[in-house]
Structure formats: structure tokens, C-alpha cells
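Visitor: Provided below are the primary sequence and the corresponding predicted coordinates.
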Amino acid sequence: MSGYVCDDLLVQIFERLPPKSVIRFRSLSKYWHSRLLSPEFLHLHRLRCSKNPPKVIIRHIIRGEKHKYYRDIYTLHSGDKLPLDPDSGFVGVPGVEFPYYLYPLWSSVIGSCNGILCLHNNTSITLRNLLVRRKLIVPLHPPLKSSTYGSSLVLGFGFDSITDDYNIVAVANNRGAFIYSLKTDSWSVIPSPSARLSVTYNVETEVSACFFNGILHWVGEGNSTAHESWTNFILTFNLSSHVFGCIRLREYRDIEQITTINGCLAVVSPVYDHFGEESYSWIRVMKEYGNTESWSTHFKLKRVYSRVFQPIINGDILAYCNHKGSKVYNTRTRLKKCLKFGPDCIKVEMDPYVESLELVDKERATTCGKTVYSWTK
């Protein structure tokens, strides 16, 4: 094969192939097996994949027979196609089932970046790639092991393009701040944020950091300075400079989620009725990043959802409320369509997802996951 086409041209062809095709071509020879696992090729292939339209990955926690166990299943969909049959599950869309945790309901996705899902439970953090069926378990740093659900533990996952490295950031109340490097497979201590805050990682509502433009964003509750009253603000962490920052939210005191809409940072703000109950939510967009004067109202949700995101820039908005169902909102026509999940599905998590080869070259990563076509009783 290489006698007719030069190797460099073949590499450029392989760079444009989907991950599953690249994996198949690794069996051509020892040379191509090594070449297609080289850091240079994986870097270039990642750049190609990042330009593809993202898809939607859906995590289904399914109650097993007689409620004795739970199944952890993932399906991948185009952003504009979410085929769902409430009675039989997704029709014609195979899922990938990973070995379940002892208590999978106590684990939650804290981030998705370049094809890697980052999940957390109370003993470890797991990185998974759905396409290449690889996972890597990251032991919790010792100071974090005593942090339990309900404590002020902040987690975030993202990619630093400067160092070409994936990072997990953890801030534990009264225990300090730490960062994990996938490249070195180690934790290190970083300076804690100077702002006084109380940010809670809540596994029930699936609150997680929003990774945008190389920066992690969390909802902060507290005093951003010693002279300000109790309010919401956005706590930021730059993965390249390892510096915490703060974005003020003077007008919107209650923020329940940070996300991205139309390529801009956005917040979801609840509105309460005279009984003190949430009746609807506003989505507000920061048109100019870092400029607090550029916030503008973008969309109104008629009910409260646990997670809101936009899979494709300038596309529909997907809002879901765990296993009870979800809605897809068209921001131009103001029309919506409902999605329902099967009766055995007791937890749902969704995230934008880009197919990639990430984790395929990590020696400590293990192969796992099997294809399933039906997961009903």
C-alpha cells in the first residue's frame, strides 16, 4: 500500500477518517499501528475531530430485573436527531454498556471534552471514551477522599491546549485546591480561590463546571469580596495560567446553571412566584465575554429543568429534567418537542460529545464496554 502512496499522504488521509476507521487501519502493520498511536497523529486527528459538528451523548441508568442492580448505558445521537420510543427505548440506535458502579446513581458526569467523559463517585474519578471503549480510573487525591456528597466540593474537567493536557480541578472546602494532569497522571496543589464562596457539587441535580474557551466556570454563592453582600457570581479557573477569577453578576442574584448558547457564555436564572416556588427560568447570554454590561435575555423556559445546553451553535436548546423527560426548544420558531424515557430509566444525563481517539494511547487505560441493542425488561 505504501509503495504506491507516500506515508505522509496516507497520514493526511487517516487524519480525516472517523475514529473507528483509524482503529481498523492500525492492524495494517506494526509500523502503522505505531504511527497511528503517535502523539503527533493523535494531536492532528483531535484537531480534525474538533471541527466536526458535536453530537449528543445520553447516559441512561436503567433499573435491572427485580431492582437488584442497575445498568449504565450510553447512546450517541446527531444533534438534530433524537429518536426515542418511550416503550422500547431508542429504536435502531445501539448503546454501549459499561460495567456499572456498585451504586451508579451516586456517580455523575462532571464534564465532556474531546470525546472523553469524566465521571465522579465518592471514591474515584473515571475517564471514559465511548468510541474506543477505553476507561481510566483516577484515584482521588487524599485530601479529597474525606469529602462527601453535600460538602462543598467543586469539580471541573477540561483541556489545556497550551500544554496539550487534560485536567481535573477540585476545590474542597477547608482542604485546598488541586489539579490532576492526565499527561503526568498525578495530582498537584494549586492556590485556592481568594473569594469567599460556598459552591456545592450536587450529584442529584448534576451540577458541574462549564468549560468554555479554556476556562472552567462554576456558580459561586457567597461574597466575591469582603465588602460585598451575599450574592451569586461566576467562579472561573484558567487551565493554562492556573489562576482563579470572578465574573460579577450584579443583576441576577440567583443562578442555577452556567452553559453556552450560540457560542457565548450563558446563565440559567430561576424566577419565583409569590409562594416562593420556581415557576420558570430565563436564559441570559453574555455577548462579550468578561463584559458584565453585555448580558442580555435570550430565552424563557416555562418550567424548571435540571440541565440546559445547546448541542450545536445557533441550533435548538435541549433542556432535560432527569428521567421524567426533556424538551427540545427551537429558539427561532419558539416551538418545542417532548422526549420521554422508558419506565425503567431512573436517571438520565446528557452532554455534547465529539468522537475522538482520546485515551487509546494511555497504558493505564483499560478496555471495557459492550454493544447492546435493547435494554428493556
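Guide: Structure received. In this text the structure is predicted, and so the values were computed from the model without any measurement. Numbers count the residues shown, from 1 in each chain.

Visitor: when you work out contacts or count neighbours from here on, use the C-alpha atoms and nothing else.
Guide: OK.

Visitor: quick one, strands of the stretch 251-377 of the chain?
Guide: 257-261, 264-272, 278-286, 295-301, 307-309, 317-320, 326-329, 336-339, 345-353, 366-367, 370-372 (DSSP state E, counting those that start in this stretch).

Visitor: second one coming, line it up with the first:
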Amino acid sequence: MASKNDGDHIFEDLTIEILSRLPLKSVLRFKCVSKYWYSLIRSCTFINKHLQRHGNNARLLVKHYNYNTAAYAFALFPDETLAGFPLVYYDVDNVQLPHEPRIFGYCDGILCLWDLDRMALWNPATREFTFIPMPQPNVPDNFCTWPNFGFGLDPTTNDYKLVWIRRYFDYEKDYQYASAIISVYYLSTNSWRLFEVDLSWVHYVHLSSCSTCLNGRYHWLTSDRDRTDTQDFCYDAIIYFDFSNEVFGEIPGPQDIPVSKLGNLIIYNDSISMTCFYPHDPEIYVDLWVMKKEGCWTKDLTIGPLVDVERALGFWKNGELFVETRSNSELVLYNPNTKEIKNLEHRGRYLDLELFMYKESLVSFKGENECPKGHNVSSTARVQDFFTSDPTLVIWGDQIAQN
């Protein structure tokens, strides 16, 4: 006969199994049933189980530009068919962003937002929103930089980390410095670590149009901008930041891509992959290169011919390709098997459409014991305020650096 403790354990496992199969909206309501259920739903065990459950399929989240309101907005498609009018979680269906924000990272339902002088984390499913204090190194006014970001989960500590790369250029001397300032943010402690790294071996770093974090590493595509006119091929490489040991590494890219082809790094079938095409041809053929194992690339397929294509954005679940049109920056889905073209009726401007395969998540910024981490709120108005008012949490210089 099972003991009372055994029975309690079986009851808890059964409760977790049943609740983890429910939509997130229903789970949030059950938090009010009792203190026991509240604690259970807040546990890491349940959060991870609900995130990974088979029924919690990824849906398409699009950052686009609303020409009727002259503002940016987020749209979430209701199911995998991409049919019907897209919605945004719960009451956040009027989040309009008047500036040009960028989603510089996505992981486990958390979006990282950046708007030049402020950063924030946002979980649309739970409506949690938190500002991130921004470290600003003291550099001369004549220095300019274009940042690169990465966001993901450290598998060794289960801590969410953000890496910020800043390489500086002195435009008065026309000189780029070899050292880069690296800032690493830790969600668990709401703190940064700043250090310098010699990245002289890295040439031009491309921003990805979607999250490229895989197996605890964030990846960027680089290209050699110092090539001569006599070169037939452009050397593309992948650099990565390992969230566990916090070091950079390099992986050779595909070697047989002509200079005039444009490339974009994506995740395809759980592998680092790259789309590339000739941007000025009247008919576009998009090649997909997949890294089967580290440094070994295979051209898996070629899709086309396509017309009126500005860039390839990524793939949907059955091999369909998302593209942005050249004529009016519309989001279009192309099925290479049926040749069907579906206009998703969302537009961008200045090549700023962003797509994410979004899964609902209970991941909280407050931690399992609900100790506050940063400035946490759960108001739609604060999401809007993030892009409309002056930043309130900016820490300068070495005040925030931790050795």
C-alpha cells in the first residue's frame, strides 16, 4: 500500500501533467484557486514542462509598421495556418510604437526590446515588462558605434543572459579600434559585467532578421569587407558567443557563395543555416545552406523563381519561405511545393519587418521566489511608455560594471 507521502507525490505529478496541457490563459486563471496551485504553477518544473509540451506550438509573431496609425505594432497569428485576422496577446492589441524599435533577442517567450537609449524585457503572454539598466562606457564624442546583440539561456546556470557588442570607430581619424567593449547582462541578478575583447579578426557583422541562438550560443554572420575587386568569392564566417563560458568563437561559413549574393543567418530544422540570393535579378532564386555539423555546410535546396523580392526572412513549419516584397515591403509566404503565394497583409518600411516563432511562456522576470529583478510592471501602458517617454533607468560608466 502506498504511503500518504507517495499519494501526495502522485497527486502532484498528475496535477502538473493535467495543467501543463492547458492553454496558458487557462493556467493563469488557475493560479487563483489556492496557494498550493499558485506555488505549483510558479515552480520551475511546471514552467519548463508547460513550455515544452507538445500542444504549445510556436506561432508567428510579426513586428510591422501600421501605415494607418503611422506607428509600429506587434501582431500574433492565432494558429499555424496563418489564417484569420492576427491578434496580440490578451489586452495588448493596441500596442503602437511610434519610434523604430528593434527586437534584438527572443528566448522562451521573452522578447528583448531596444530603442537607442533604453532596453526592456517583455513577456506578452504574462504581460510582464521590465526595464534593463543600460551600461554606457565613457568614450570620446567623436567615437561612433553600431551595436550587435544576442539573448539566450545559459544551459549550465539556467540564467537568461544578454550580450552587447560595441566596436568603436573614430570617424575623425577614419580608424576602427580592434578592441570591442562587451557587456553581459544577467537576469537573475539584474547586473552587468563589462570587459574588452580583441575582435580585430572579425570583419563586418550582420544583424540577423530573427533569433539565432542555438544550444547556448548566439550566432552572427560576418563578411570580409576588405576583399579586393579580383576576388571571385566572399569569405563569410559565423562568430558566436558562448553563454556558459562567455567567450567568442568562429565557425567557417559556406565557401562557394559569390560576392554579389546577400546572406541572412537563420535557424532551420534546429540547425544554423543561411539563405542567400542575388538581390538585383528580375527573378530571384533563394539558396538554403545548412550547417549539418560545425563547419560543414550543405546547400539543401533552391527556391524560385520569385519576383518582387527584397529579402528572404526565414522559413515556416512546412518549408514555406517568408519574403519581404521589394515594391511595398509586404510580408509574403511562398510555398515551394504548390507555388502558392499568400500575402499576410503586413508591411514594414526600411527593411524592418521582424519575424519570430513565438511560444507562450510562464517564464517570469521575478524568479521562482518572486524576488523582484529590476523594474517589473504588468501594464500595457508601460510597454507603450517604453517607446514614448524619456528613459528612467540609465546607469553610466563603471557604476554598473562588476568584475
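Guide: That came through, no problem. Every value quoted in this text rests on a predicted model; they were computed, and no experiment measured them.

Visitor: I'd like the strands of the stretch 251-377 of the first structure as JSON lines, with distance to residue 214 of the first structure and mean neighbour count appended.
Guide: Below are those laid out as JSON lines (distance: least, Cα to Cα, whole Å; neighbours: other Cα atoms under 10 Å):
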{"stretch": "strand 257-261", "distance to residue 214 of the first structure": "13", "mean neighbour count": "24"}
{"stretch": "strand 264-272", "distance to residue 214 of the first structure": "12", "mean neighbour count": "21"}
{"stretch": "strand 278-286", "distance to residue 214 of the first structure": "16", "mean neighbour count": "20"}
{"stretch": "strand 295-301", "distance to residue 214 of the first structure": "20", "mean neighbour count": "15"}
{"stretch": "strand 307-309", "distance to residue 214 of the first structure": "18", "mean neighbour count": "23"}
{"stretch": "strand 317-320", "distance to residue 214 of the first structure": "22", "mean neighbour count": "22"}
{"stretch": "strand 326-329", "distance to residue 214 of the first structure": "27", "mean neighbour count": "20"}
{"stretch": "strand 336-339", "distance to residue 214 of the first structure": "32", "mean neighbour count": "13"}
{"stretch": "strand 345-353", "distance to residue 214 of the first structure": "16", "mean neighbour count": "22"}
{"stretch": "strand 366-367", "distance to residue 214 of the first structure": "28", "mean neighbour count": "14"}
{"stretch": "strand 370-372", "distance to residue 214 of the first structure": "33", "mean neighbour count": "13"}
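
Visitor: of all these, which one is nearest residue 198 of the first structure?
Guide: strand 257-261 (14.9 Å; Cα to Cα).

Visitor: matching residues in the second structure for that closest one?
Guide: Taken onto the second structure by TM-score structural alignment, strand 257-261 of the first structure occupies residues 264-268 there.

Visitor: would you map the strands across the stretch 51-200 of the second structure?
Guide: Using DSSP E, counting those that start in this stretch, strands in the stretch 51-200 of the second structure cover 59-66, 71-76, 96-97, 102-107, 110-114, 119-123, 128-132, 134-136, 143-145, 148-154, 159-170, 175-186, 191-198.

Visitor: can I get these in TSV with distance to residue 386 of the second structure and mean neighbour count?
Guide: Listed next are the strands of the stretch 51-200 of the second structure as TSV, based on distance: least, Cα to Cα, whole Å; neighbours: other Cα under 10 Å:
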stretch	distance to residue 386 of the second structure	mean neighbour count
strand 59-66	16	21
strand 71-76	13	20
strand 96-97	9	20
strand 102-107	12	21
strand 110-114	9	22
strand 119-123	8	22
strand 128-132	8	24
strand 134-136	14	20
strand 143-145	23	14
strand 148-154	19	23
strand 159-170	19	19
strand 175-186	19	17
strand 191-198	20	16
